[in-house]
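*Asks:* need coordinates for the following:
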Amino acid sequence: MSEQRNSPWVLDTRELGRRPGLSRKLARDVEVQVPLGVEGVIAVPKGAHVELDVLLESVVEGVLVSGTAAAPVAGECARCLDPISADDHDVEVEFTELFAYPDSITEETTDSDEVFRLVDDKVDLEPVVRDAIVLALPAAPLCREDCPGLCPECGGRWADLGPDHRHETIDPRWAALTERFRPDRDA
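*Replies:* Got it, this is the predicted structure:
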């Protein structure tokens, strides 16, 4: 559970009263305190806001939490190395997680890292949302789907270089002959 009991990620479930069948919808806007992802590659940056739309459902074994989380992402394009702006790109994920009641059969029959637990009738959504977002982020983010990338010879952006851009490559086996018959060579 988050160190802060009044963290915006922590939701109170006492209103459900451990009566299976009761549910409650919540919408929250939570500011990210620690980047979600790998900064410099792709992440939800610190200070960005995650929009949560959550349904809390009381079930026999605990509280089933399902919903969506949407947030802007920032990083660097894997092809052209241009920045990916948080204004232009975002991630939206769905999540469903059971938070087991203390002393429930689910709590007794699972390891502590297999299922989340309710602590003082509260659920902490931060690890659930963090895991869902990080897993949804691309391993090789692109500024746009058709990004042409960089020229491997000079490092210029293909988008700026134009279709006629090329580098003359000489087979190393012929390089000595090229040097010998160069027109500007002293005789």
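*Asks:* could you use CA atoms for every contact and neighbour count after this?
*Replies:* Will do.
*Asks:* need the strands for this protein, in chain order.
*Replies:* Listed in chain order, the strands of the chain (DSSP state E) span 10-12, 23-31, 36-38, 42-44, 49-59, 62-72, 74-76, 83-84, 90-100, 116-117, 122-124.
*Asks:* what about those strands, which gets the closest to residue 4?
*Replies:* Smallest distance to residue 4 across those (Cα to Cα): 8.4 Å, for strand 10-12.
*Asks:* buried sites along that closest one?
*Replies:* 10-12 (16 or more other Cα atoms under 10 Å).
*Asks:* TSV for those residues, including distance to residue 172?
*Replies:* Output for these, formatted as TSV (distance: Cα to Cα, whole Å):
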residue	distance to residue 172
10	65
11	67
12	71
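*Asks:* is residue 90 in contact with residue 84, as I believe?
*Replies:* No - judged on Cα atoms under 8 Å, residue 90 makes no contact with residue 84 at a distance of 10.1 Å.
*Asks:* which ones are touching the closest residue to residue 34 other than its chain neighbours?
*Replies:* In space, and not counting its chain neighbours, residue 34 is closest to residue 46: 5.3 Å by Cα to Cα, 6 or more residues apart in numbering. Going by Cα atoms under 8 Å, 6 or more residues apart in numbering, residue 46 touches 31-36.
*Asks:* go through the strands of the chain and pick out the most buried.
*Replies:* Most buried of the strands of the chain by mean neighbour count (mean count of other Cα atoms under 10 Å) is strand 42-44; its value is a mean of 26.
*Asks:* residue 41 is in contact with residue 134, correct?
*Replies:* No - using Cα under 8 Å, residue 134 is not in contact with residue 41; the gap is 11.8 Å.
*Asks:* this one as well, want them side by side:
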Amino acid sequence: MNPRSPFVLDTRKLGRRAGSQRHHRLEIPAPAQLGLEMIGVPEGTPLVVDVRLEAVTEGVLVTGSVTGTVSGECGRCLTAFTDGLAVDFVELFAYPDSATEETTDPDEVSRIEAEHLDLEPVVRDAVVLSLPLTPLCRADCRGLCPECGELLDDLPDDHTHEAPLDPRWAALAERFSAADEADSSVRSE
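*Replies:* Alright, predicted model coming up:
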């Protein structure tokens, strides 16, 4: 843990008396790779992290929220878009000498190290888990026409394409079209 990271908070002023609290409002540039393949928070974009640190028997309970902006590509129409981000989180950071420290695996609960706690993994988990796997530019996005690839929102409502004939049926179609032509020529005579 790097104590100079903007995500790292010092807990010494909080103390260990259960119930004591401190509030922090941090404006932090987003770290790299904060997102998924099609949507995420661009690196360096400002994130606002509001947190309340509360001393509890086993450690420090951190309750907070992250707000910022996400950029993505719509999963239906493939256009770029931006949207607001607002995510809440709650995390217990265990004291080094607590019962929680002794009874849990190292990866199971966050830890306080040298009187500091690192919010970056908590913020990263909260943000990434809140992002949609298939982001949409808007809820009613109709996407692209599967035939011509144009935006369906830009096309008229009666937009259609003649369906291509499956080559496996071509011989049968030729036979019936020849039969229909012969049948119509007999009727005309």
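*Asks:* the equivalent of residue 78 of structure 2 over in structure 1: how many residues sit nearby?
*Replies:* Here residue 78 of structure 2 is matched to residue 81 in structure 1, going by TM-score structural alignment. If you count neighbours by other Cα atoms under 10 Å, residue 81 of structure 1 ends up with 16.
*Asks:* gap between the residue nearest to residue 81 of structure 1 when sequence neighbours are not counted and residue 55 of structure 1?
*Replies:* Nearest in space to residue 81 of structure 1, with sequence neighbours left out and distances taken as Cα to Cα, 6+ apart, is residue 149 at 7.9 Å. Applying Cα to Cα, to the nearest Å, the value for residue 149 of structure 1 to residue 55 of structure 1 is 42 Å.
*Asks:* and what of residue 12 of structure 1?
*Replies:* Taken as Cα to Cα, the span from residue 12 of structure 1 to residue 55 of structure 1 is 12 Å.
*Asks:* off-centre distance for the longest helix along structure 1?
*Replies:* Taking DSSP state H as the criterion, structure 1 has its longest helix at helix 126-136. In terms of Cα atoms, centre = their mean, to the nearest Å, the centre of helix 126-136 of structure 1 is found 7 Å from the chain centre.
*Asks:* cool, stretch 48-60 of structure 1 as well?
*Replies:* Using Cα atoms, centre = their mean, the offset of stretch 48-60 of structure 1 from its chain centre is 18 Å.
*Asks:* what does that stretch contact?
*Replies:* If you take Cα under 8 Å, 6+ apart as the criterion, stretch 48-60 of structure 1 is touched by 13, 16-32, 63-72.
*Asks:* try it again at 6 Å.
*Replies:* 20-32, 63-71 (Cα atoms under 6 Å, 6 or more residues apart in numbering).
*Asks:* which bit of structure 2 covers that stretch?
*Replies:* So stretch 48-60 of structure 1 sits over residues 45-57 in structure 2, by TM-score structural alignment.
*Asks:* what of stretch 114-130 of structure 1?
*Replies:* Under TM-score structural alignment, stretch 114-130 of structure 1 corresponds to residues 108-124 of structure 2.
*Asks:* what's next to the matching stretch, contact-wise?
*Replies:* 7-11, 93-95.
*Asks:* same question, stretch 84-96 of structure 1
*Replies:* Defining contact as Cα under 6 Å, 6+ apart, one finds that stretch 84-96 of structure 1 is touched by 65-76, 143.
*Asks:* so how far is it off the chain centroid?
*Replies:* The answer for stretch 84-96 of structure 1 is 7 Å, by Cα atoms, centre = their mean.
*Asks:* next, the angle from the longest helix of structure 1 to strand 23-31.
*Replies:* Inter-element angle recorded for helix 126-136 of structure 1 and strand 23-31: 70 degrees (by axes from the mean of the first three to the mean of the last three Cα atoms, to 10 degrees).
*Asks:* select the longest helix from structure 2.
*Replies:* helix 170-188.
*Asks:* tell me what that one is packed against?
*Replies:* Here helix 170-188 of structure 2 touches no other helix or strand, going by 3 or more Cα pairs under 6 Å, 6 or more residues apart in numbering; DSSP states H and E.
*Asks:* measure how buried residue 140 of structure 1 is and give me the count.
*Replies:* 11.
*Asks:* show me what it lines up with in structure 2.
*Replies:* Aligning on TM-score structural alignment places residue 140 of structure 1 opposite residue 134 in structure 2.
*Asks:* let me see the contact set for the residue nearest to its match when sequence neighbours are not counted.
*Replies:* Nearest non-adjacent residue to residue 134 of structure 2, counting by Cα to Cα, 6+ apart: residue 75, 5.3 Å away. Residue 75 of structure 2 is in contact with 134-136, counting by Cα under 6 Å, 6+ apart.
*Asks:* adding distance to residue 104 of structure 2, write these out as TSV.
*Replies:* Output for those, formatted as TSV (distance: Cα to Cα, whole Å):
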residue	distance to residue 104 of structure 2
134	35
135	36
136	39
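*Asks:* what lines up with residue 27 of structure 1 in structure 2?
*Replies:* In structure 2, the residue paired with residue 27 of structure 1 according to TM-score structural alignment is residue 25.
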